[in-house]
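Enquirer: just coords:
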């Protein structure tokens, strides 16, 4: 799979979770990629990101969430995305 296709697959999965009301509660970086933990109410899901672009995308979401911005063009609201480690 090309890097672009891999990124688009991971971005779509991230956007779908955020659009469904999940928020990011934890980011664990490893040599095998990033593990992003999402939560909605008491339900949790984990997403394993392998592409550098998807990891940068998560970073952008978290930074904008800290700034109190909106993520409408990314498929949800930053308020829903939350912020890891806060």
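Expert: Okay, I see it. In this text the structure is predicted, and so the values were computed from the model without any measurement. Numbers count the residues shown, from 1 in each chain.
Enquirer: Every contact and neighbour count from this point should use C-alpha atoms.
Expert: Noted.
Enquirer: Okay, strands next: where are they in the chain?
Expert: Taking DSSP state E as the criterion, the chain carries its strands at 23-30, 33-40, 43-49.
Enquirer: ok, structure two:
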């Protein structure tokens, strides 16, 4: 799969979580990518592994947008 296709899949997953009312709670980055934790409530959390550079840029923008709306 191409990097662009990988990025589009990651973006779709992140957009889906945001549409369902999840907020980005935590980000842990390492050499294999970033693990972004989405949380709706204390008992409802999902972690997505973001591997592409464009995916990392995208969730950074989501964090900025999320912080502006608070």
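Expert: Thanks, I have the structure now. Here the structure is a predicted model, which is why all the values come from computation and not from measurement.
Enquirer: Mind checking the TM-score on these two?
Expert: After superposition, the two chains reach a TM-score of 0.90 (TM-score structural alignment, normalised by the length of the second structure), with 69 aligned residues with a Cα RMSD of 1.1 Å.
Enquirer: hang on, the earlier thing: please identify the most buried of the strands of the first structure.
Expert: strand 33-40 (a mean of 18; mean count of other Cα atoms under 10 Å).
Enquirer: before we move on, the earlier item: out of the strands of the first structure, which is closest to residue 65 of the first structure?
Expert: Taking Cα to Cα, strand 23-30 is the member of the strands of the first structure nearest to residue 65 of the first structure, at 10.2 Å.
Enquirer: what range in the second structure matches that closest one?
Expert: Strand 23-30 of the first structure lines up with residues 23-30 of the second structure when matched by TM-score structural alignment.
Enquirer: what sits up against that stretch?
Expert: 17, 34-40, 63, 66 (Cα atoms under 8 Å, 6 or more residues apart in numbering).
Enquirer: out of the residues you listed, what pair is the most spread apart?
Expert: 34 and 40, at 19.5 Å, using Cα to Cα across the contacts of stretch 23-30 of the second structure.
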